[in-house]
Structure formats: C-alpha cells, structure tokens
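# got a sequence here, can you model it:
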Amino acid sequence: MASIATESADYGTPAPAPAVILAGGETTVTLKGKGKGGRNQELVLSALKIIGDRKGIAILSGGTDGIDGNSPYAGAVCDSQTFKNAHKLNLDIDKFIENNDSSTFFERTGGVIETGKTGTNVMDILIMVVGAVR
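Model prediction:
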C-alpha cells in the first residue's frame, strides 16, 4: 500500500499530490513470532520501511472495532518522524516485523492509536495522506 503513496508523490498516479487515499478491508498476517500487535500495525510498520524518512507521506491503518490483533490498540500511524524516532532509538524495523511485534515498535516511537472497543466492526480503514512537499 505504501507504494501507492510513493507513486502518487513521485508520479501523480493514481492521484496527484496533495491527495488523501482511502482503502478498506482486512489484510492478513503470517504469524512467525511471539510479539504483540495486529494486522493494521504490521501493515503500517511494513509501510514505514518503504516511506522511510520521506517527508509529505503519512499512513494510518486501524480496526473500526478498536482492537488490532493481540494488542490493546486499534492500529498505528507513521510518517517520516516515526522513522527518525526509530533511528534515534536504534530500532530495527525488520526485527520487529520478523517477531510480529509492531505494537512494541509503535509504543516506543509514538505511533499507536488507542480508542478502546467501539462496539462496531465495519472492517479496517487505511488512510494515506500524500502532501505536496516544497
């Protein structure tokens, strides 16, 4: 999904910047580790690998029921500052992905979304904001 945001920023497709790109549904995660997190947080963590320290792109993914996997969070959000925070803390994104430990990563970098249980479930929502970087 992050490649859609970078394509929009770089080439104006599928939407020229500035743009907000929305998607819904539910992704799947192959569990390999024993960490804490869920499909939305892992999607955002994987996206962070792609956007890195690029300015002008933010990605949020969350469960409308307020719970993501085995964590107390609804999801996560990332941008270039998240990447910089991880770098300052010497966090290895790949290791957190390998251990399915996205919640711990975002707790440390400040990207968790905590809503509590919402009492509804209309699938997950993904929001990508692509700004016009000057």
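
# every contact and neighbour count from this point should use C-alpha atoms.
Will do.

# show the residue spans covered by the strands in this structure.
19-25, 57-63, 75-78, 112-113, 124-130 (DSSP state E).

# closest to I97 out of those strands?
I97 sits nearest to strand 75-78 of all these, at 14.0 Å, using Cα to Cα.

# off-centre distance for that closest one?
4 Å (Cα atoms, centre = their mean, to the nearest Å).

# ok, back up a step: pick the most deeply packed of the strands of the chain.
Most buried of the strands of the chain by mean neighbour count (mean count of other Cα atoms under 10 Å) is strand 75-78; its value is a mean of 28.

# run this one through as well so I can compare:
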Amino acid sequence: MRAAAKGWDAQIVDDHLTGNVADVAPKLVRIAEAANRPAALLFGGETTVTLTGTGLGGRNQDLALRFALAAQDLGPPWVFLSGGTDGRDGPTEAAGGLVDPNTISRIRAAGHDPQALLDNNDSNAALAAAGDLLITGGTGTNVADVQVLLLK
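Prediction:
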C-alpha cells in the first residue's frame, strides 16, 4: 500500500543533494523540523566530506553520524538512512549508516566520544560501535547516494 494512502507525507525533497556533509546534515534536520508527521522524506545525490583526520568512513557514514548528532532535539521517533547505491562508502565495507534517536547514546555506551570520532573522520568506528553501519555488499549499480528520513 502506498505511504500517502496510510497518511504519510511521502515526497522526494531533493534529487540533487550536494554540498559538504557538515552543511547538509543541519539542513536536513531543519527540513525534518518543518515536516508534517508522519513523513517519508527522500533525497538523492552525492555530498562531499572534508578530510582532516586519519579515521575511516565515507560521505554516507559521515552524513548519518552528523545527522544523528544534529537531530538530538528532533524528537523521536525517527530513522535516517544514508547509503551508496553501489553498496560501498569510502574505503570500508559499509554502504553507509542507518541511525535513530539512540545512536549517539549507543556510541557513548560503547565508550566512545561521537564528536571526537567525527572530528577524526572516523564515522565508521562510531557507527560500528552503535551497530548502525549499513552493510549491503556490492550492488552492481552506481546511480547516486540515497537518503531516507522517516518521521513518525
């Protein structure tokens, strides 16, 4: 059954999402704050990451972690997925990340500082600590990255 038929505001918000993830994550949170719930908001494109650290990750893992940090006051329930359609994100086995309102607390409970990991470009370690890596394996396609934000 279609999302709209179940009362969800389902829409493609941006099919050309670009820019540095440091700027994109707060933009997505502002969009979420203004959305009518329940909503299924879809985005696609390819963002960028400025590398300053020595960690592992990719633009989708970084965006997912940044969204989780920026959305702490968004109010549950929500879930955010950012993934590469080819099944790979940066030099890792992950395609991206799938985060929720408890991601940051799970990272901290595992003994890590999510902001310090992000500052070291180590989103892979942060999301692995939370159990929030999106691992699909290779898909044989590479259309764009995709982001899905579900707000209940």
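
# TM-score them against each other, please.
Once the chains are overlaid, their TM-score stands at 0.86 when taken by TM-score structural alignment, normalised by the length of the first structure; 128 aligned residues with a Cα RMSD of 1.8 Å.

# closest to the centroid, which residue in the first structure?
Geometric centre of the first structure, nearest residue: V44, 1.8 Å, by Cα atoms, centre = their mean.

# which position in the second structure pairs with that residue?
Correspondence of V44 of the first structure to the second structure, assessed by TM-score structural alignment: A64.

# where's that match relative to T136 of the second structure, distance?
Counting by Cα to Cα, to the nearest Å, the separation of A64 of the second structure from T136 of the second structure is 16 Å.

# now swap in Q11 of the second structure and tell me
Distance from Q11 of the second structure to T136 of the second structure, by Cα to Cα: 24 Å.

# out of the two, which sits in the more crowded spot?
T136 (16 against 13; other Cα atoms under 10 Å).

# that one touches G87, doesn't it?
Yes. T136 of the second structure lies in contact with G87 (Cα atoms under 8 Å); the separation is 5.6 Å.

# which neighbours do these two have in common?
A94, A95 (Cα atoms under 8 Å, 6 or more residues apart in numbering).

# and the longest helix along the first structure, what's buried?
Identified as the longest helix of the first structure according to DSSP state H is helix 39-51. Neighbour-count burial for helix 39-51 of the first structure, counted by 16 or more other Cα atoms under 10 Å, picks out R39, N40, Q41, E42, L43, V44, L45, S46, A47, L48, I51.

# might you report the residue contacts of the fifth one?
So that's L43 of the first structure. T27, S61.

# got it, and the third one?
If a contact means Cα under 8 Å, 6+ apart, then Q41 of the first structure has S61, G62, D68, G75, A76, V77, S102, S103, V112 as its contacts.

# in the second structure, which of those residues still touch?
Compared against the second structure with both residues aligned by TM-score structural alignment, their matches' Cα atoms under 8 Å, the contacts of Q41 of the first structure retain S61, G62, D68, G75, A76, S102, S103, V112.

# okay if I get the residues you listed as JSON lines plus distance to L22 of the first structure?
Formatted as JSON lines, those follow (distance: Cα to Cα, whole Å):
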{"residue": "S61", "distance to L22 of the first structure": "10"}
{"residue": "G62", "distance to L22 of the first structure": "12"}
{"residue": "D68", "distance to L22 of the first structure": "19"}
{"residue": "G75", "distance to L22 of the first structure": "15"}
{"residue": "A76", "distance to L22 of the first structure": "15"}
{"residue": "S102", "distance to L22 of the first structure": "22"}
{"residue": "S103", "distance to L22 of the first structure": "23"}
{"residue": "V112", "distance to L22 of the first structure": "19"}
